[in-house]
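**Student:** build me a model:
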Amino acid sequence: MTVLVTGAHGKVGRQVAELLTARGVPIRPGSRRAAVPLDWADPATWPAALDGVESVFLVVPGGDDGHRSVVGLGAGVCGFLDLARDAGVSRVVLMTALGMEYAPAEVEQRAVERHLQGCGVPWTVLRPNWFFQNLTEGPLRVLADAGAGVLRLPVADAAVSFIDTRDIAAVAVGALLDEDCGREYALTGPESLTLAAVAAACRPTGIPLTAYEPVTDSEFRATARALGWHPEYVDTLSTLFATIEQGLAAAVTPDTEKALGRRPRTLTDFIGDMSSA
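**Tutor:** Okay, here's the model as predicted:
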């Protein structure tokens, strides 16, 4: 079987690609830079990207590539799913975000979830919480660097059950290779930590995060504008930080441990692996 891995250069997608390759499963990286390009803004690239593919690991495009917002491109993913079904794809593992099942239907990722679950392709939906890796290579790292090591977000003392992308990828690969479909997983780490506690744990390590300070949403937006982030991306992040502040990212679920058959990685595990890398 050949697996199309979208977001193949992303934090989770590259881990999925590596795990599948280690198992001898042929993969096709799905990105604009791939040998067979997949450009969400250009549907003409989709048929070739799907040619000969049996399964898809799907990440709804989002974020900011530094030049354009890719928020809003997710609307075309529903059309891609219909094309995948017609091309004979036999399984789609979709990654969205924790709590997405409660989002309004007009939210891009929720719209894609609903479309997938009704389009006739066997499916699995993964909804992970914030990644540990966002501390070292994602938006939290960029914001900490902008603050000379001090991470400033519009979140007071609410906690987050961060998860390691390697654990998400392992669950995704299991779902891609398992015969069972139709499952929804709420993926979290094994502990819920405040951002101040995360910063305190990172301070004595090589991770460039030395402290945490809560700020207002306006102050966060000013920092984001100074970084040149697209306004739509900033709006998305602001909404995500609001969900943390409301306590909606704090729960620890059993799904990750059940899927993996082991305890998910902790912040201590992540820091130790980063220090020894």
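
**Student:** please make it C-alpha for all contacts and neighbour counts, starting now.
**Tutor:** Noted.

**Student:** what are the ranges of the strands in the chain?
**Tutor:** With strands called from DSSP state E, the chain shows them at 3-6, 27-30, 55-59, 91-95, 123-128, 150-153, 159-160, 183-187, 193-194, 211-214.

**Student:** can you list the neighbours in contact with the fourth one?
**Tutor:** Looking back up the chat, that one is strand 91-95. 54-60, 113, 121-128, 172, 175-176 (C-alpha atoms under 8 Å, 6 or more residues apart in numbering).

**Student:** try 7 Å this time
**Tutor:** Applying C-alpha atoms under 7 Å, 6 or more residues apart in numbering, the set of residues contacting strand 91-95 from outside is 54-59, 121-127, 172, 175-176.

**Student:** hang on, the earlier thing: nearest to Thr223, of the strands of the chain?
**Tutor:** Taking C-alpha to C-alpha, strand 150-153 is the member of the strands of the chain nearest to Thr223, at 9.2 Å.

**Student:** to compare against the first, here's the next sequence to fold:
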Amino acid sequence: MLGGTGKIGRRVVRLLRERGVPVRVASRSGEQRFDWEDRSTWEPALRGARAVYLVYLPDLGSHDAAPRLREVSELAASQGAERLVFQSGGGWPEAAPAKEAVGMASAAWTILRPAWFSQNFSEDLFLEPLRHGEVRLPAAAAAR
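**Tutor:** Here you go, the predicted model:
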């Protein structure tokens, strides 16, 4: 799992391991090193993986986002990955290169574009406002 130490990745890793699924965590600080800025870490992290859950953290609006995603997706497929799951950000127009890039690989693929996580309310962004009884959001039709 590329990005398996973050908010979503660590939970996916835990659930897979609870089910007895072998998981190799790859990230800048994971069991296996994977760094988007260091291509020499890509092949060792992907070698032998049948499925890859890929969290893309660099700037999705950058000029090299699609080529970089395409490169790592094709490398994963060439290393034997049969399934690619790509997580970008929901509601981010800059995430558009994901479909093109991941779709180029010769593996089945899924793109996740989550907009909200429950953890935003239980451990992160909205926890303190929630504890104080009020969460304010910029939505005209929100309940009062």
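
**Student:** that older thread, how about the strands of the first structure in CSV, adding distance to Gln15 of the first structure?
**Tutor:** Below are the strands of the first structure laid out as CSV (distance: least, C-alpha to C-alpha, whole Å):
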stretch, distance to Gln15 of the first structure
strand 3-6, 10
strand 27-30, 12
strand 55-59, 11
strand 91-95, 13
strand 123-128, 15
strand 150-153, 26
strand 159-160, 22
strand 183-187, 16
strand 193-194, 24
strand 211-214, 29
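
**Student:** which stretch among the ones you listed comes nearest Thr268 of the first structure?
**Tutor:** Nearest to Thr268 of the first structure among the strands of the first structure is strand 193-194; the distance by C-alpha to C-alpha comes to 11.7 Å.

**Student:** find me the equivalent region of that closest one in the second structure.
**Tutor:** Counting by TM-score structural alignment, strand 193-194 of the first structure pairs with no residue of the second structure.

**Student:** please apply the same query to stretch 160-173 of the first structure.
**Tutor:** Using TM-score structural alignment, none of the residues of the second structure align to stretch 160-173 of the first structure.

**Student:** compute the number of surrounding residues for Thr45 of the first structure.
**Tutor:** 15 (other C-alpha atoms under 10 Å).

**Student:** what about the helices in the second structure?
**Tutor:** Here the second structure has its helices, by DSSP state H, at 9-18, 42-46, 65-78, 97-103, 119-122, 127-131.

**Student:** one step back: and the strands of the first structure: which comes nearest Asp273 of the first structure?
**Tutor:** If we rank the strands of the first structure by C-alpha to C-alpha, the stretch that ends up nearest is strand 193-194, at 18.8 Å.

**Student:** returning to what we had before: what is the nearest of the contacts of strand 91-95 of the first structure to Asp235 of the first structure?
**Tutor:** Closest to Asp235 of the first structure, out of all of these and judged by C-alpha to C-alpha, is Val59, at 19.5 Å.

**Student:** hmm, Leu140 of the first structure is touching Asn134, no?
**Tutor:** Yes - the criterion here is C-alpha atoms under 7 Å, and Leu140 of the first structure meets it with Asn134 at 5.5 Å.

**Student:** those two: who's more crowded?
**Tutor:** Taking other C-alpha under 10 Å, Leu140 of the first structure and Asn134 do not tie; Leu140 has more neighbours (19 against 16).

**Student:** can you pull up the most central residue in the second structure?
**Tutor:** Centre of the second structure computed as the mean C-alpha position; nearest residue by C-alpha atoms, centre = their mean is Val55, 2.0 Å away.

**Student:** what sits against that residue?
**Tutor:** 2-3, 86-88.

**Student:** swap the cut-off to 10 Å and go again
**Tutor:** 1-4, 6, 8-9, 27, 85-89, 112 (C-alpha atoms under 10 Å, 6 or more residues apart in numbering).
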